[in-house]
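Undergrad: Give the three-dimensional model of this entry:
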Amino acid sequence: MVDPVTLAVIQAGLQQVCDEMDLTFSRAAFSPVIAEADDRSDGIYDATDGSLIAQGSKGLPVFVGVMQFSTRTLIARIRDAVTAAPEPGDIYIVNDPYLGGTHLMDVRFAMPVWREGKIFCWLSNTGHWPDTGGAVPGGFSASATSAEQEGLRLPPVKLFKRGVMDAEIWQIICSNIRVSEQRIGDVKAQAGALLVGAERLCALLDRYGDATVQEAISAMRGLAAAQMRAMLALIPEGTYRATATVDSDGVVNAPLTIALSVTRAGDGLTFDFTGSSAPCAGPMNSVRATTLSSVYLAMRHIFPDVPISAGAFEPLDVTGIAGTFLDAAYPRPVSGCAAEVSQRIAEAVFAALVQALPDRVTAAPAGTSGNFGLGGHDPETGADYVMYQISGGGYGGFAGGDGIANGCSTIGISKAPPVEIMEQKFPVLYRRYALHEGSGGAGKHRGGLGLDYEIELLRGTARASFVMDHGLTGPQGVLGGGDGAVNRVEVMRDGKVLVPEHLSKAQDIALAPGDSVRVRTPGGGGYGNPAERDPERVAEDLRLGRYLAEDIQRLWPHAAKAPG
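TA: From the prediction side, this is the model:
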């Protein structure tokens, strides 16, 4: 049996392998969404069933479960001779959402690590490509009604064979995506990250021996399961219910409901989504892998000290998604599943479990990634472009204090690319980049503030598309706290303001020079009774301009006349 010290060193070593893959990927990538926003993740997966062994600490949590499922699918397809068997130097590419993925823009690479003629494990990573074809630049087609309208769908195929890129497959990809000449930088960065990971992993194996590392991996999985069960024991036995709402699917202007009951019985936790809305016409369907991963990442938020391993998921059982929009099958469109629906799922988990663990669970965060795609032609450079903007929002208040302002999304650590980089690469000017004042929900501990930005097109023509959410209802407050402010999107054209019919979902909006788009992202929900908020903290918010005097009077009337 591996001793505790060696186990800890190997566990840290595997984590370091993944962290180096993450760093390599971001530093070598060309696209700002990867190089600056870090919309990517890398991990190590079991050779037999694809189970998660380790993931980079700076990778998107939503990809924790997703890459596990996609790797498992790849292994099964190889076993069943659906996909060609691997050889040393091979790297597979896949973005099919229905084969353990998210949406088409999240492109996954997978590479086996060979030891003495056998596969020891798989390395896999995911990067958000700015475009994979489809009806609109960027792939976020708000009114798509089938997968084909969202872009090119790739089953697992070998993009690299024995270390050499397959030129024919690459040409197929390039012929179906926009600004394809720019993707080669991201592809080489993504493949390079796996090669770095293999080199670092083999050095670890050479140092400790394959058998010892394998024994440590098995022990890590068992310990993660035990730690998660110990955390679940903090939840009183019983059933806790909550709901979360998606504004609309982008096609039918009616809300979608996520109904959730969480039951603690024995040493496990069951998440039952029975009663959630049926599959929808538009792109706000979620594939099974994303739904399961959304539950896992929500639990990671609640119990962050449990190690990232497949073992941590073993005590968690997800039921009741069959026949709902949380278990989409081809050809249902799914571009909104990873960035939007996943966050509503996490919100439902938070709203249910805050009843049982008020000291550990927060009010709802902003809950939208703010997917904004802009594609057009820049006459100054003579080149086409696809710009993808993500944005942060307010975190929910919690037992220990107010929510963070303009934090990253629930599903990951990806951040908005720097304004200076975006203005350098695209023909746009940021007219505004500030906090969304007054957006945090009232409470004993208020929600954090969202983001308020405005982008003006400087030259050429362009088309804008949005797939966002929380434009109809704000993030939920808890334990008496108020909801955060809603997401607001406005398009200014020829001096007129356009508000999309679906509030924060629209596509193919033509822009000319001087036109602009303004987005105000949601604030977090409030935590606890607003009447219990310290009047001095209310006065401080007023002094700093976070809220107007009339907002203070409405939200915290007990403190409206506080000094300051």
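Undergrad: going forward, measure contacts and count neighbours with C-alpha atoms only.
TA: OK.
Undergrad: So for the protein, the centremost residue is which one?
TA: With distances taken as CA atoms, centre = their mean, I411 lies nearest the centre of the chain, 3.7 Å away.
Undergrad: sec struct for it, please.
TA: Secondary structure assignment for I411 (DSSP: H, G, I helix; E, B strand; the rest coil): coil.
Undergrad: Contact partners for it?
TA: L60, P61, V62, S294, L297, A339, S342, Q343 (CA atoms under 8 Å, 6 or more residues apart in numbering).
Undergrad: any idea which of those is closest to G484?
TA: Q343 (15.0 Å; CA to CA).
Undergrad: and the closest residue to the closest one other than its chain neighbours, how many neighbours?
TA: Take Q343 and drop its neighbours on the chain: the residue closest to it by CA to CA, 6 or more residues apart in numbering is G367, 5.2 Å away. G367 sits with 35 neighbouring residues when counted by other CA atoms under 10 Å.
Undergrad: contacting residues for G367?
TA: Contact analysis of G367 by CA under 8 Å, 6+ apart lists E340, Q343, R344, E347, G393, S409, T410, D469, H470, P475, P522.
Undergrad: Chain neighbours aside, what residue packs nearest to the first one?
TA: Spelled out, it's E340. T368 (5.4 Å).
Undergrad: Can you get me a residue count around that neighbour?
TA: Residues near T368, counting by other CA under 10 Å, number 30.
Undergrad: And for G185?
TA: Look at G185: counted by other CA under 10 Å, it has 13 neighbours.
Undergrad: quick one more, to check against the first:
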Amino acid sequence: MSGSEGPDPILLTLFANRFMSVAEAMGRSLQQTSISTNIKERLDFSCALFAPDGDLVANAPFIPIHLGSMSFAVKYQMKLYGNDLKEGDVLMTNSPHAGGSHLPDITIISPVFHPESKETIFFTASRGHHADIGGILPGSMPPTSVNIFEEGAEIVNFKLVKEGIFDSKGLYEYMIDKPAKYPGSSGCRNIRDVESDLKAQVAANHKGIQLLHQMVEDYGLKTVQEYMYHIRNNAESSVRNLLRDVAKRLNTNILTAVDYLDDGSPICLRVEINEDEGSAVFDFEGTGCEVRGNLNSPASVVHSAVIYCMRAMLDLDIPLNAGCLVPLDVRIPSGSLLAPSRTAAVCGGNVLTSQRIVDVVLRAFHACAASQGCTNNLTFGAGGKDSDGRAIAGWGYYETIAGGSGAGPNWHGTSGVHTHITNTRIGDVEILERRYPVLVQTFGLRQGSAGAGNFRGGEGAVRELEFLEPLQVSILSERRTRAPYGLEGGEQGGLGRNIWVKQRREEDGDAPADGLPNTREINIGGKATIRMGKGDRLRIETPGGGGWGLPGEHDGVQSDGLGDVKRWAARGSLAEREAAQAGF
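TA: Next comes the predicted model:
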């Protein structure tokens, strides 16, 4: 069944789905046992299985930006601990230096030991975005951060569970005491929710361990691990064939693309394909230097974006795994915003720069027009430190907001969805309004924001929230000055906008006057944090997707043969799309 005869295709499919089902079961466990809006409702988490060498084996379709980079986190911990791991140990990390994405994404890693030999046969891991882990602002996604210490607790390595004993004291030290030592920063504002969700991640990992042990019992370790590597080899072979096909289709083995962040920083890519080997060099030389802000992106995130693009362009039903990267040599210039210094701020690099990397890769491969290129990160909350430096208990809320996806050679873009590597839900209106002092005044599609073309881009969204008490409100967004590009003559998508609808108040020296409205509108730009008063509103208008081809040539019938780029680009739940299309 294996070896020189190659894998049995039926068993290959069976094991691919069996591994994915383990990750899916881990995800269901995490959702059911978590308590935060972020994890339980928005599903901002990922679960995956890893080989004994730390390579990604399989995952369910969670958050692609997590899945590509988690392997870096697992391998980093393997180097640190070596053989110093025992049954019942669970590791915790979030540092970008140690394979993390940004600090709110905490990774929990559990080794899986063979019941008899006690050798490590797998790792299970889960990564969840926690609503607050300290830092200078509630929500731990400060748009103004200039170093990593302002973004909250950083954990390079911590044994959260040691031989079955949960270390609450050590957790509190890492999450509350250490980040509060930095001037202007607070520790975690709601440690009880974070601790509960971390325990849910530990439980999810344990669920994966149980199911893997059952699989080994059913088939034997030798067969299970053989097919684990067959699955990886299958993905590698698929990517090699894709690279050969692209070179043939475009009649060149050199692909180039460049796009710019809103601050003007370029992201450059040159892909050189070796058709004989089916391999390629992805060289980001020419990309801008590290920025004094938070749009720097850890190298693990760059690899996540690349592995996502390769999987998205494959028209095959295979798991996203480490095999997708084997034929690729990814080169990132040191000191660039894609390989920043140890203390660089990165919270925007994970959620925004990563989207721009995807746009650049897909542009180089001429796969589709640009999607919204943003995740429109909204945070608000209370607590932290008062003017005397005393800690105040509080809370933080975080959500990402949908936009338009890009059109392709035979499909329209999709309106009002999370695009590419985001794949989270947005907070349900009823839950949001019940748990937090806000009202959702508007949630719908942003008409006129789609790029026109033979195939049109998707429409962005409009989301307007009214705050019922004074709160610190922050927005971290892109594509506010540089629009999503169209291809083959298609027009660009609409730029995003963030508008503060501010109540006129006498105490602000701005009392309502006869003939003037009671509010005024202020464009706050792409990255801002504001102390909003009672009755103030924030209206977020998200970017649309770019169009494909010259306008006016399409008959209005969308092709059914869409391919995986289209299916993977338009993320988000059907319920979310329907809510936006119906308007609120």
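Undergrad: re earlier: compare the contacts of G367 of structure 1 and tell me which is most surrounded.
TA: Ranking those using other CA under 10 Å puts P522 first, with 38 neighbours.
Undergrad: Is it within a helix or a strand, and which one?
TA: Here P522 of structure 1, judged by DSSP states H and E, is contained in no helix and no strand.
Undergrad: same deal with T529 of structure 2?
TA: Remark: T529 of structure 2 resides in strand 527-532, with elements defined by DSSP H and E.
Undergrad: who does that strand touch, helix- and strand-wise?
TA: Contact here means 3 or more CA pairs under 8 Å, 6 or more residues apart in numbering; DSSP states H and E; on that basis strand 527-532 of structure 2 packs against strand 471-476.
Undergrad: what angle do whichever helix or strand comes after the strand it packs on and strand 527-532 make?
TA: Per DSSP H and E, the first helix or strand lying C-terminal to strand 471-476 of structure 2 is strand 497-503. In terms of direction (axes from the mean of the first three to the mean of the last three CA atoms, to 10 degrees), strand 497-503 of structure 2 departs from strand 527-532 by 10 degrees.
Undergrad: could you give the angle of strand 497-503 of structure 2 to strand 471-476?
TA: Using the same axes, to 10 degrees: strand 497-503 of structure 2 against strand 471-476 is 160 degrees.
Undergrad: chain center to strand 497-503 of structure 2: distance?
TA: 27 Å (CA atoms, centre = their mean, to the nearest Å).
Undergrad: for stretch 470-477 of structure 1, same thing?
TA: 18 Å.
Undergrad: Repeat that for stretch 89-98 of structure 2.
TA: Centroid separation between stretch 89-98 of structure 2 and its chain, computed with CA atoms, centre = their mean, is 17 Å.
Undergrad: Buried residues in it, which are they?
TA: Using 16 or more other CA atoms under 10 Å as the test for burial, stretch 89-98 of structure 2 gives D89, V90, L91, M92, T93, N94, S95, P96, H97, A98.
Undergrad: Of the residues you listed, which belong to strands?
TA: Judged by DSSP state E, the buried residues of stretch 89-98 of structure 2 include V90, L91, M92, T93 as members of strands.
Undergrad: Kindly present those residues as a markdown table, with separate columns for distance to E285 of structure 2.
TA: Shown next, in a markdown table, are those (distance: CA to CA, whole Å):
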| residue | distance to E285 of structure 2 |
| --- | --- |
| V90 | 38 |
| L91 | 35 |
| M92 | 33 |
| T93 | 30 |
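Undergrad: Tell me the one of the residues you listed nearest D53 of structure 2?
TA: Distance to D53 of structure 2 across these (CA to CA) is lowest for L91, with 16.2 Å.
Undergrad: Let me know the distance separating the closest one from R482 of structure 2.
TA: To R482 of structure 2, L91 of structure 2 is 41 Å away according to CA to CA, to the nearest Å.
Undergrad: Same question for C347 of structure 2.
TA: 20 Å.
Undergrad: coming back round to it: what residue of structure 2 takes the place of the residue nearest to Q343 of structure 1?
TA: Aligning on TM-score structural alignment places G367 of structure 1 opposite G373 in structure 2.
Undergrad: Could you tell me whether that match really is in a strand?
TA: No: going by three-state DSSP, the assignment for G373 of structure 2 is coil, not a strand.
Undergrad: Which stretches in the stretch 301-450 of structure 2 count as helices?
TA: Listed in chain order, the helices of the stretch 301-450 of structure 2 (DSSP state H, counting those that start in this stretch) span 347-348, 354-364, 429-435.
Undergrad: Go through those and pick out the most buried.
TA: Highest mean neighbour count among those (mean count of other CA atoms under 10 Å): helix 347-348, with a mean of 30.
Undergrad: average offset between it and structure 1?
TA: Taken over the aligned residues, the distance from helix 347-348 of structure 2 to structure 1 averages 0.6 Å (mean CA distance after the TM-score superposition for structure 1).
Undergrad: Which residues belonging to stretch 219-234 of structure 1 are considered buried?
TA: Neighbour-count burial for stretch 219-234 of structure 1, with 16+ other CA under 10 Å as criterion, is recorded at 219-229, 232-233.
Undergrad: what stretch of structure 2 does it fall on?
TA: The alignment of stretch 219-234 of structure 1 onto structure 2 (TM-score structural alignment) covers residues 230-245.
Undergrad: so how far is that stretch from its chain's centroid?
TA: Centre-to-centre, stretch 230-245 of structure 2 and its host chain are 24 Å apart (CA atoms, centre = their mean).
Undergrad: What's the average distance for that stretch when superposed on structure 1?
TA: Averaged over the aligned pairs, stretch 230-245 of structure 2 sits 1.3 Å from structure 1 after superposition, using mean CA distance after the TM-score superposition for structure 1.
Undergrad: how about D262 of structure 2, what's its partner in structure 1?
TA: D262 of structure 2 maps onto D247 in structure 1, by TM-score structural alignment.
Undergrad: That match against L256, yeah?
TA: Yes: the criterion here is CA atoms under 8 Å, and D247 of structure 1 meets it with L256 at 6.7 Å.
Undergrad: still on that earlier bit, can you tell me which of the buried residues of stretch 219-234 of structure 1 comes closest to E437 of structure 1?
TA: For the buried residues of stretch 219-234 of structure 1, the closest approach to E437 of structure 1 (CA to CA) belongs to L232, at 37.3 Å.
Undergrad: I'd like the buried residues of stretch 89-98 of structure 2 laid out as a markdown table, including distance to C368 of structure 2.
TA: Putting the buried residues of stretch 89-98 of structure 2 into a markdown table (distance: CA to CA, whole Å) gives the following:
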| residue | distance to C368 of structure 2 |
| --- | --- |
| D89 | 44 |
| V90 | 41 |
| L91 | 39 |
| M92 | 38 |
| T93 | 35 |
| N94 | 33 |
| S95 | 33 |
| P96 | 30 |
| H97 | 32 |
| A98 | 33 |
